[in-house]
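> just a sequence and a predicted model for now, questions to come.
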Amino acid sequence: MNSNLPGQVLTRHSSHDARGHDTGMAIQFYNVFEYPIVRDQLIANTVLVALSTASIGLRFMSRKIRQSKFWWDDAFIVISMLHTYGMLAMQYHYARVGMRHHVTELPAVNTILIFKMLIVYQIVYYNAMVTAKFSYLFFYLRIFVTPGFRMAARVCMGCAGAYWLGSMLQVFLICQPFAKNWNAALPGHCASMNVAFSTIGAFNLVTDLLIMALPVHHIWKLQMSTGTKVALYGIFGVGLFISAITIIRIHVLTTVDFTDLSYSMIWAAFWSVTEPALAITNACVPMMRPVFKAAFPGIFSSAKNAYSSQTGAQSGASGSAFKRMRDTESEMPLTHLVPTKSGSRGVEYEASLNDRSQDEHVPRSVIGESER
């Protein structure tokens, strides 16, 4: 079958049908670079995954330079990276077993394998995305210690957990019986996969927007120059690009033809690797300053001097309600502000880094100390 297709090689001489019976059919493998579009997508995603790997390396190098302790944000980003490796490997395997070939051109055993891989692919993708979200949120808990913010971050964690749970339920409940996922001839029913994927994707987008919006108000209250605030907004705002990728992926999922999955899945497979790879890189960007400072000391020392001059003048002002704090664990000098009771009609703010009673689970090294 398909003996004239280029790049095809028979490598196995037995297989099984959807019910597990030996059919004697062979899984046929194809040249992954047979189609230029498949080749280009594989190369692009390989580069993106390599960049995300490098970003994690710079993240841990920064931790070493600052002598920072590793925390949950670091653990979750590594877990997300491992799942992204798995997704890239499956994208290559999809190309090997016939991605971009029409289903009528493939052996039945290849088609069954593609649908079975789709189940694993979804699980790995959802794990990659939710662990990246948790990494973002635990990083927020490193640098923001106000009670309201920490509560909001935990609410977002709950939303991310709900996203993961809903995704897992969708994977295992969309078809009854479960084997109907890869064998449409079985009695039973399947809900619309296009609708299910799009709905889960929309919830993914909402959680991303919530996570990105979380620090906006708190950054504005930080005691630093407007330029530094704009830079921080830029760092956290890069996530908008990830949201654009999510929107594209949602649209692509609505166009997948599950009656010809091997041919129509190509863009869904591409964006499903691109999204977590970029999310990982974006999650590591705020931690890279110590590395860049070590590599380009002139640029970053001048920025630090400007910041120190401004905050030093403010902290020395008579009657000022602000105190500059040094967060020894974060990659940015931050002043955390918490509303306090005031005898006047106005609202005073005070630095809260030394208020460790807010959350006893925050690592001691993350809290920082005040300057005397």
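Ah, there it is.
> only C-alpha atoms for contact and neighbour calcs from this point on.
Fine.
> what secondary structure does P339 sit in?
Recorded secondary structure, P339: strand (DSSP: H, G, I helix; E, B strand; the rest coil).
> how many neighbours does it have?
For P339, the count of nearby residues is 12 (other CA atoms under 10 Å).
> can you give me the helices in the chain?
36-66, 72-96, 108-143, 147-173, 193-213, 216-220, 226-237, 239-255, 261-264, 266-284, 289-295, 297-315, 364-367 (DSSP state H).
> mind putting those in a markdown table, mean neighbour count and distance to Y349 included?
Shown next, in a markdown table, are the helices of the chain (neighbours: other CA atoms under 10 Å; distance: least, CA to CA, whole Å):
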| stretch | mean neighbour count | distance to Y349 |
| --- | --- | --- |
| helix 36-66 | 17 | 28 |
| helix 72-96 | 21 | 28 |
| helix 108-143 | 21 | 17 |
| helix 147-173 | 17 | 14 |
| helix 193-213 | 18 | 22 |
| helix 216-220 | 15 | 12 |
| helix 226-237 | 15 | 18 |
| helix 239-255 | 18 | 29 |
| helix 261-264 | 21 | 56 |
| helix 266-284 | 24 | 29 |
| helix 289-295 | 16 | 28 |
| helix 297-315 | 13 | 13 |
| helix 364-367 | 17 | 18 |
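> take the one below as the second:
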Amino acid sequence: VFSWICSLLRLYTRFVILHTPGWDDIFIILTMLSTATGSIVLCICSFGLGESIYKMTLPEIEAFMEVLYIANATYPLSATLIKLALLFQYLRVFNTKSRYRVFCKCMIAITVTWGMIFIALRWFPCYPVAAYWNFSIKGARCWGFGSRDPLPIMRVFVGQAISTAVLDLIVFAIPVPLCFKSDTPRKTRLCLLGLFVLGLLAILCAILRTVYVVTQTTAHTFQFDPGWYDPTTAGLACLEVHLAAVCAALPVFWPVIATTWGRIFVTTEVSVTRESGRFQLKSNRDVELDSTSSHRNLTLPDQFQESQSLEGWEPFVGDETTGLGENETVVEAPAVAKRSGKVRGPLGYR
């Protein structure tokens, strides 16, 4: 949910506020659709996840394997799309003749090749494809993720996980050299390092998936049981893609939120410099008001240095018959941004 919120904020910033959509935004939209498909399919599966297939009936196993096929098919697609979104986002940052831009284009070609290979292995694990979940089809040929032998599945799975971690590390490390440039602001450096750390968490998910599969495969009790082993690997895979999506979204919408956030907490500080008046009450007693003067020297940013001076009479004029009197007020109201939201007057903060 958090990655979806970040992605929607990114798209709103690009399409509505900045009016500068690009290919990276298209890949973000496709990533959202792909991850949503996999998540919905897993959620509607009312049985199988976390349960050994050896405790299910044959119809239940086939129904579960069909759902698992759709969910697993979305992972390499989502992983490829989010990498492309990050790389195309880098192309918008680096100069046309920059060597980083050339490197990004090379990584785009490598990522597309990697994606096509593992998407094909996930989408076409058997011939015919229905043999992946329909065990009654005779003469079917299965390979890779569709194999009934756990060892070939482990080899392909480990190859996918390791290559994913390596690609993620390279993609997330591309903007890191900007941190070591002398003209890079300190705040920008901290933001880049923060995003890199978040990317390392996504890489950690890929490493944990690899360790989990290798550990289970080397155990003597390991056997073909996707219902029992897949929930852990599927959860780590989803977390990996969603963390990468957050990394792709934060640099786009966060500066806009940070700028707008300061405007939300803007108040007006009122400094009363002179206030005098004479009122005649109906009891024929004269009451004279005279306030002390106050003055404050404020040093404000240029965008907040706006001073207003109001001088005038109250909308009533009194005389001896009505019992109403005169009131004159001179107010200086510079618009300032204050964190506390309080206004300081002659009597203190209120």
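Great, that's in hand. The shown structure was predicted, so the numbers you read here are calculated from the model rather than taken from an experiment.
> reformat the helices of the first structure as a markdown table; add distance to K180 of the first structure.
Shown next, in a markdown table, are these (distance: least, CA to CA, whole Å):
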| stretch | distance to K180 of the first structure |
| --- | --- |
| helix 36-66 | 28 |
| helix 72-96 | 20 |
| helix 108-143 | 10 |
| helix 147-173 | 11 |
| helix 193-213 | 12 |
| helix 216-220 | 46 |
| helix 226-237 | 42 |
| helix 239-255 | 20 |
| helix 261-264 | 15 |
| helix 266-284 | 21 |
| helix 289-295 | 50 |
| helix 297-315 | 58 |
| helix 364-367 | 50 |
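> so which of the ones you listed comes closest to E350 of the first structure?
Closest to E350 of the first structure of the helices of the first structure is helix 297-315 (CA to CA; 11.6 Å).
> show me what that closest one is packed up against.
Helix 297-315 of the first structure makes packing contacts with helix 289-295 when contacts are defined by 3 or more CA pairs under 8 Å, 6 or more residues apart in numbering; DSSP states H and E.
> what's the mean deviation for the helix it packs on versus the second structure?
Following superposition, helix 289-295 of the first structure is found to deviate from the second structure by 1.4 Å on average (mean CA distance after the TM-score superposition for the first structure).
> which residue numbers in the second structure go with that helix?
Mapped onto the second structure using TM-score structural alignment, helix 289-295 of the first structure spans residues 255-261.
> hmm, who's touching the matching stretch?
Applying CA atoms under 8 Å, 6 or more residues apart in numbering, the external contacts of stretch 255-261 of the second structure come out as T13.
> same thing but at 7 Å, please
Contact with stretch 255-261 of the second structure is made by no outside residue, as judged by CA atoms under 7 Å, 6 or more residues apart in numbering.
> F222 of the second structure: neighbouring residues, count only.
By other CA under 10 Å, the burial measure for F222 of the second structure, its neighbour count, is 14.
> if you could redo that for S52 of the second structure, that was the one I meant.
With other CA under 10 Å as criterion, S52 of the second structure counts 15.
> can you name the residues that contact the equivalent of it over in the first structure?
If you follow S52 of the second structure across to the first structure using TM-score structural alignment, you land on H102. If you count contacts by CA under 7 Å, 6+ apart, H102 of the first structure has them with D260, S262, Y263.
> right, so of the helices of the first structure, which gets closest to T340 of the first structure?
helix 147-173 (12.1 Å).
> that closest one vs the second structure, mean deviation?
Counting by mean CA distance after the TM-score superposition for the first structure, helix 147-173 of the first structure comes out at 1.5 Å.
> next one: that helix to chain centre, how far?
Relative to the centre of its chain, helix 147-173 of the first structure is centred 14 Å away, using CA atoms, centre = their mean, to the nearest Å.
> now that helix and helix 193-213, what's the angle there?
170 degrees (axes from the mean of the first three to the mean of the last three CA atoms, to 10 degrees).
> what angle do helix 147-173 of the first structure and helix 108-143 make?
Calculated by the same axes, to 10 degrees, helix 147-173 of the first structure forms an angle of 170 degrees with helix 108-143.
> could you list every helix and strand that helix 147-173 of the first structure packs against?
On a contact count with 3 or more CA pairs under 7 Å, 6 or more residues apart in numbering; DSSP states H and E, helix 147-173 of the first structure meets helix 108-143, helix 193-213.
> returning to what we had before: to F29 of the first structure, which of the helices of the first structure lies closest?
Closest among the helices of the first structure, using CA to CA: helix 72-96, at 5.1 Å.
> between the helices and strands packed on helix 147-173 of the first structure, which one is closest to L222 of the first structure.
L222 of the first structure lies closest to helix 108-143 among those, at 11.3 Å (CA to CA).
> show me which of the contacts of H102 of the first structure is closest to S167 of the first structure.
Looking across these and measuring by CA to CA, the closest to S167 of the first structure is S262, at 22.4 Å.
> which residues does that closest one contact?
So S262 of the first structure contacts G98, M99, R100, H101, H102, V103 (CA under 7 Å, 6+ apart).
> now list the buried members of those.
Buried members of the contacts of S262 of the first structure, scored by 16 or more other CA atoms under 10 Å, are G98, M99, R100, H101, V103.
> could I get these as TSV with distance to H189 of the first structure?
Shown next, in TSV, are these (distance: CA to CA, whole Å):
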residue	distance to H189 of the first structure
G98	26
M99	26
R100	27
H101	26
V103	21
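> so which of those are in strands?
Among those, no residue falls in strands (DSSP state E).
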